[in-house]
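Participant: Provided below for reference: sequence and predicted model.
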Amino acid sequence: MQLHEFLIRFQLQPLGVNNITSAPAHYPGREAAVLIPVEQIDNQLYLLLTKRPLHLKHHPGQISFPGGKFEQHDKDAIDTALREAKEEIGLERNNVTVIGAFPPHKTFTGFTITPIVGIVNQPFELVIDPNEVESCFKVPLNFFKQGKNRHLGQHWRKGKAYNVHYMPFEDKFIWGVTAAIIDLLCRHIDN
């Protein structure tokens, strides 16, 4: 899938988000936003993902999109996602065209995460903050679009079973809210 087709398919489907340009109504410290960076390389689209370092308190070692908690000075979820992408991987906000957002996802760990979809306008040099990111990698969107690469299983936490998306890719294991967001994106553009 090339960028122009992605944009047409993405924009033809309603997202169900009424207002992504306002701050959360309260600040208990559990609201977050992530950027889904979509990059075109040699006429193929890629999603840019990060691996979290093991020393982090929340979700150590997991695969995620650049992003993090809402801070008081952030104007909205878009501001949070773009700020975090700059801090974590050096992606400048003026190098991203935000094309939309999906409804917030609640995780079984108590976070509410708003996914922001953005097109990376030009190639950029990764500048990884080792305090927040162990590594960064790209996966062809076409890999995720194949239903056989997207799975649903169960994860037990504190005696309760949760349905959890997962997507193995090479030596990586993408699961949880990141995999759920990827699944949502793929279903959205395939409608």
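Facilitator: Happy to help now that I have it.
Participant: can we go C-alpha only for contacts and neighbour counts from here?
Facilitator: OK.
Participant: show me where this structure has its helices.
Facilitator: With helices called from DSSP state H, the chain shows them at 3-12, 77-89, 141-145, 177-190.
Participant: take this one as well and set it beside the first:
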Amino acid sequence: MTPWLVFLAGLGAGPDLPPVSALLDCARETDITLVAAHRAGGFASGVPENSLAGIRAAAELGAAFAEVDLRETADGEIVLMHDVTLDRTTTGTGAVSDYTLDQLRQFFVVDLNGTETGEPIPTLEDAFATAREAGIYLELDLKGISPERAAQIVRDANMSAHSIIIVYDADDAAPIQAVSREIGISLPFADRERVLNSELDFLRW
């Protein structure tokens, strides 16, 4: 398995949770394992993946992070969705990018059994609010959204100190740090020398 390196900088103030950098420092110093709920749900009936119910359930189960997938709508809004299409995880059909946010509101997310839950497709803004209320950090996996834009959205939502953005190449990490050094960056540490010789600012564990 490829090891992962989390890049951190800054200890900014936040609404309820300590900064993610402080959490990871604590985990390192005390040698504890932190759990992330993949796709923030999909692990039980009535708890759809990439849903607000999933974020809440992950927090109740004690996960430190809820990992969510981000896609863009036809009118430039950001929603939680793993697949290119709506078919598998919602009551809708077709590509997410073919619908405006208002059009997407007619559909609902379904659980792992395909049962409609009554929860609309959540926006990233919804996810931020729910994460704040539930006391859990968000880990953002970008599906066709640039790292720079994702970082700007996180910064503008005042969630820099409480979010991690996943990237898969060192070149995609620099634009995030250019926006905010408070945002955590999750990067596969496959090319060790390339990462260590980059201009990225990170804590060397």
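Facilitator: Everything's here; your move. Only a predicted model underlies this, so the values are computations on that prediction, with no experimental measurement involved.
Participant: give me the TM-score for this pair.
Facilitator: Put the two chains on top of each other and the TM-score (TM-score structural alignment, normalised by the length of the first structure) is 0.25; 91 aligned residues with a C-alpha RMSD of 6.0 Å.
Participant: hmm, back to that, out of the helices of the first structure, which gets nearest to residue 46 of the first structure?
Facilitator: Across these, residue 46 of the first structure has its closest neighbour in helix 141-145 (5.0 Å, C-alpha to C-alpha).
Participant: so which of the helices of the first structure is the most surrounded?
Facilitator: Greatest average neighbour count among the helices of the first structure goes to helix 77-89 (a mean of 25), per mean count of other C-alpha atoms under 10 Å.
Participant: picking that back up, to residue 112 of the first structure, which of the helices of the first structure lies closest?
Facilitator: helix 177-190 (10.0 Å).
Participant: show me what the closest one is packed against.
Facilitator: helix 3-12, helix 141-145, strand 160-169 (3 or more C-alpha pairs under 8 Å, 6 or more residues apart in numbering; DSSP states H and E).
Participant: go again with 6 Å.
Facilitator: The helices and strands touching helix 177-190 of the first structure, judged by 3 or more C-alpha pairs under 6 Å, 6 or more residues apart in numbering; DSSP states H and E, are strand 160-169.
Participant: packing partners for the strand it packs on?
Facilitator: Using 3+ C-alpha pairs under 6 Å, 6+ apart, strand 160-169 of the first structure is in contact with strand 151-157, strand 172-175, helix 177-190.
Participant: in JSON lines, list the ones you listed along with distance to residue 140 of the first structure.
Facilitator: Formatted as JSON lines, these follow (distance: least, C-alpha to C-alpha, whole Å):
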{"stretch": "strand 151-157", "distance to residue 140 of the first structure": "17"}
{"stretch": "strand 172-175", "distance to residue 140 of the first structure": "14"}
{"stretch": "helix 177-190", "distance to residue 140 of the first structure": "12"}
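Participant: in the strand of greatest length in the second structure, what's buried?
Facilitator: Assignment by DSSP state E gives strand 65-72 as the longest strand of the second structure. Across strand 65-72 of the second structure, burial judged by 16 or more other C-alpha atoms under 10 Å covers 65, 66, 67, 68, 69, 70, 71, 72.
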